[in-house]
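Asks: Structural data only, the sequence is not supplied:
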C-alpha cells in the first residue's frame, strides 16, 4: 500500500511540473517537484520501487504535458477516440520508461548511499532525456531544462551547455535539496546549490555574440487557416488570397509566411502570383519567404520547402528532420497502414539534405528551420555561426487551443538562448512571435487571428560555446559521472564478495 501511495504521489508531482513550462513559466515549480521526487526516490527500498516512482512521475508529466496530441490524432487526424486515447497512452508509457530506468539505476544501494548520488541521478536522468531525443528520430519534448527558459538563472548556462545541460543542473540542484533535507548540516549538499544558481545569474549578464550590421524590418504573417479546411480544394483560393493580401499590406524587408502556407505544389503556383510576391519584396528592398510543398524528380518524392522571392537570388530550404507518421512513414512495410487510419495530407515527405546553408535574405544570413526541427538544438547549430538570424515556420494548428503551441514557443526561446540569435516564428494560428537573443519574447500576435506581426530585429555574429561544441561537453561530463558511478557500484560488489 505504501508503494502504491508513493507512486501516486510521484504521478501527482509529475502533473504539477507541467505549469513549470509555458504558458505558465513557473520555473521554480520543477525545482520543487523534482526535489520532492528525489525524497521519494531516497525512501525507496529497492531499485524496482525507485523505477516505479520515476516512471509514475514521468507518466504524470507526459500524460498531461502532451495531452494535446489527442487533438492532432482525433480532431484533425480523424483517428477514432478509443484509438487516439490508446495511442496517446502507449506514447506516454514509452516516454516514461526513460526516467523510470534512470531512477531505478540511481537507486542501486551503493549509489544511493554515496555522496555523489545527486550527480549520478542528474547524469542518468539527463542521459535518458538525450536518449529519447535521438532514438527513432527522437521526441525531446518536455525535457525539464526547457522549463527554465528564459527567466531562470539556470537559463544562463544554455549558451554553454544547451538545454540538456540546463536539465542536468536543474536535477542536480533538486536532488541536492532532497539530500540536504536529510542532512541539514551537511554543507556538501547546500553550498553547490547556491553557487550554481548564482553562477547562472552571472552568466545571464554576459554576451557571447555581437550585433551584426543594421537592424531590419520584418513582417511575420499568420493566415489563421483552419486545419480542417486547409487542404480542401475549394478552400485553396481563399488561402492564396489571404496570404496575398497580408503580403501586400506588409512593409517588412523580410516577409515570412508559415510552413506550407500555400496548400499546393510549387509548380502549381501561378507565375502571375509569384511576380506579385517578387515585385512587392523588391519594392520593400527585401525578400519574401513562403512555404509550399515541392515535387522531386520522381512522382513519390516531395519535400516540405521554403522558397524565397525578392532582391536576392531565389533560394530554397527543404525540411530535413521529419515527424514520424505525420511527415514520413518509418518501416513503411510494417507501419504503412497507419496512414490509412490517419487523415494526414502529404504524410510521406522526402528528407532534405543535412548540409544546407543559410539563406541570404534582406541583406542577412538567415538559418531556416521548419516546425518540429527547432526541437533539436544540436541540428539548429549546423547553419551557425554563419547565420545572423534564426527563422522557424510552423503550423501549430494541429495542437488546437491547447498548451502545445506555447510549449513550442518556449522551445524556440531556448534555441535563441543557446545560439545568441533572434528567433522569428511565423505560424498559421500562433504563437507567431519575435524572440530576442536572450530568449525574451518581444512581440506576439494574438492566437487564432489573421494578421502580420511587424517589428525590427537585429542580426548577430559570433558563436556561443554551445554553437561551437554542441552537446559534446554535457555528454562528456555525463560519461565521466556514469563511469564514476560504475566504479562505485563495482567497488561495493567487491567488498561484499
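Replies: Thanks, I have it. A quick note: this is a predicted structure, and the numbers were derived from the prediction, not measured.

Asks: For the rest of this, base every contact and every neighbour count on C-alpha atoms.
Replies: Fine.

Asks: centroid residue for the protein?
Replies: In the chain, the centroid-proximal residue (C-alpha atoms, centre = their mean) is residue 375; its distance is 2.9 Å.

Asks: adding another structure so you can compare the two:
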C-alpha cells in the first residue's frame, strides 16, 4: 500500500497542474486586457482634456513680455569683472526696453530670466536691521540694477518679475524671484528657490559654516533653500479682459541722458514719477497670482503642485519659470529641461511663461503646446504675447502622484500574474 501511495502521488500533482494550466490562458487574457484598460484610461483622459480645452474659457488675460540675453556663463571669477557685469546690465536695460516697445505700451508684466543680472540684488540695505545684516546686503546690492528696474517699471508701467540674490537668515544667500510693482517701483514680494542643485548651488553639510568640501569645489554657490511655496502677486493696472479696442499706453520720451542716471535710483524715480491712473483703470485694477519656479524646480511635479493646494493662500492663475541653461550650450539637456517644464503646464492646467537666459524661452498652453515660437539656444531677442489666466482644478492637483502609483501597482500585479502562472504549465520532474 505504501508503494502504491508513492506511485500515485505524482498523478495527483499532475492532475493539479493540469487543472491550473487550463486556467492559465484566462490569466494571460486578464493581464492583456488589464494593460489595455490602463492604456485606454490614460489616453482617454488625455483626449478628454484636449477635446474639452477652450482657450476662450479663462479669467481674463495679461500681456507678458520676456527677453533672452544669452550671456556667457556667470563663473564666480566674473563676480568682480566690471566689464562682464556692465555688459549684463546693459543687455538687461536694452532688452527690457525693447520688450516694452515691441508690445507698443500694452505690456502688463515683464519677465527677466535667471541670472540676467548675475551676482547682485535690488534690495537696498535695511537701515533698521543689524550692522552685520546690512554688511551682507551691501555685498549684493547694486544701485545700477535697482535703477534699471525702476526705469523699466516706470517707463513701461509694468510689473517686473526678475531673478536676484537675497540674504538668507543663516549663512549664505537665496536664489530668488522678486516682483517690482509698476506703480510704486518697489519690491513687493520674493520667492526663494526651494530645490537646490547639490555641488552647483550648495555643498552638502554647509549650513552655518564652510564645508570641508569647499576647497575642492570653490565655484559652488552658497545658496540656502526657501521654506514655502509662495505664490507671488502682480498688479494689473489695466483691463485684464483685454478687448482688442484697448488703447495702448503712451510711452514717455526716453532721452539719451536718462541712461546716465542708471546708478542713482532716486534720480530715476524723479525723472519718471509714478503715473496717475484714471478712474476706469482703478475700477479695473486687480491682483493676479502666479506660481514662481526657479530653473530646474520645473522638473519636480510635487514642488509645483504645492503652489496650488494651499488652503490659506490664493491659487495661481499662471506659472512663470525663470531659468538659466547657458551651461549646457545647445546640447540635449536644454531640450530635456524644456520638455520637463512643459509637463507641469499640462498637469496644472495653466499657461507657463518660460524665460530662459540662453534658450529655450517660450510660452506653453495647458495642453503643453508652445503658443509662441521658442527663442533658440544662443539667440538674443524678446517676445510678448497675451497669456490667458485660468483657475480650473485638474486631476493632478487633486490627487498628485496617487494615480501614477495606482497604475504602476496594477501593472506590477499584472506582471507578477503573467510571470507566475506560466510556470505552472511546466511538467513536473519525474
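Replies: Received the coordinates, thanks. Everything numeric here is computed off the predicted structure, so don't read it as measured data.

Asks: Tell me how they score on TM after superposing.
Replies: Once superposed, the chains reach a TM-score of 0.63 (TM-score structural alignment, normalised by the length of the second structure), with 318 aligned residues with a C-alpha RMSD of 3.8 Å.

Asks: ok, back up a step: could you verify my assumption that the residue nearest to the centre of the first structure touches residue 409?
Replies: No - between residue 375 of the first structure and residue 409 there is no contact under C-alpha atoms under 8 Å: 10.3 Å.

Asks: ok, now which ones touch residue 136 of the second structure?
Replies: Shown in contact with residue 136 of the second structure (C-alpha atoms under 8 Å, 6 or more residues apart in numbering): residue 167.

Asks: go with 10 Å
Replies: Contact analysis of residue 136 of the second structure by C-alpha atoms under 10 Å, 6 or more residues apart in numbering lists 125, 166, 167, 168, 172, 173.

Asks: Burial check on whichever residue in the first structure pairs up with residue 366 of the second structure, number of neighbours?
Replies: Alignment note (TM-score structural alignment): residue 366 of the second structure maps to residue 437 of the first structure. Residue 437 of the first structure: 26 surrounding residues under other C-alpha atoms under 10 Å.

Asks: Before we go further, residue 437 of the first structure is sitting in a helix, right?
Replies: No - counting by DSSP: H, G, I helix; E, B strand; the rest coil, one finds residue 437 of the first structure to be coil, located in no helix.

Asks: Touching, it and residue 461? I think so.
Replies: No - contact between residue 437 of the first structure and residue 461 fails when scored by C-alpha atoms under 10 Å: they sit 11.1 Å apart.

Asks: Quickly list what's touching both of those two.
Replies: Contact with both residue 437 of the first structure and residue 461 is made by residues 209, 389, 419, 420, 421, according to C-alpha under 10 Å, 6+ apart.

Asks: Show me these that map onto helices.
Replies: residue 419 (DSSP state H).

Asks: Of the shared contacts of residue 437 and residue 461 of the first structure - the most surrounded one?
Replies: Each of these was scored for neighbours by other C-alpha under 10 Å, and residue 419 scores highest at 36 neighbours.

Asks: What spatial separation is found between that residue and residue 208 of the first structure?
Replies: According to C-alpha to C-alpha, to the nearest Å, residue 419 of the first structure and residue 208 of the first structure sit 9 Å apart.

Asks: joint contacts of those two?
Replies: Both residue 419 of the first structure and residue 208 are contacted by 159, 160, 460, 461, 462, 463, 464, 465, under the criterion C-alpha under 10 Å, 6+ apart.
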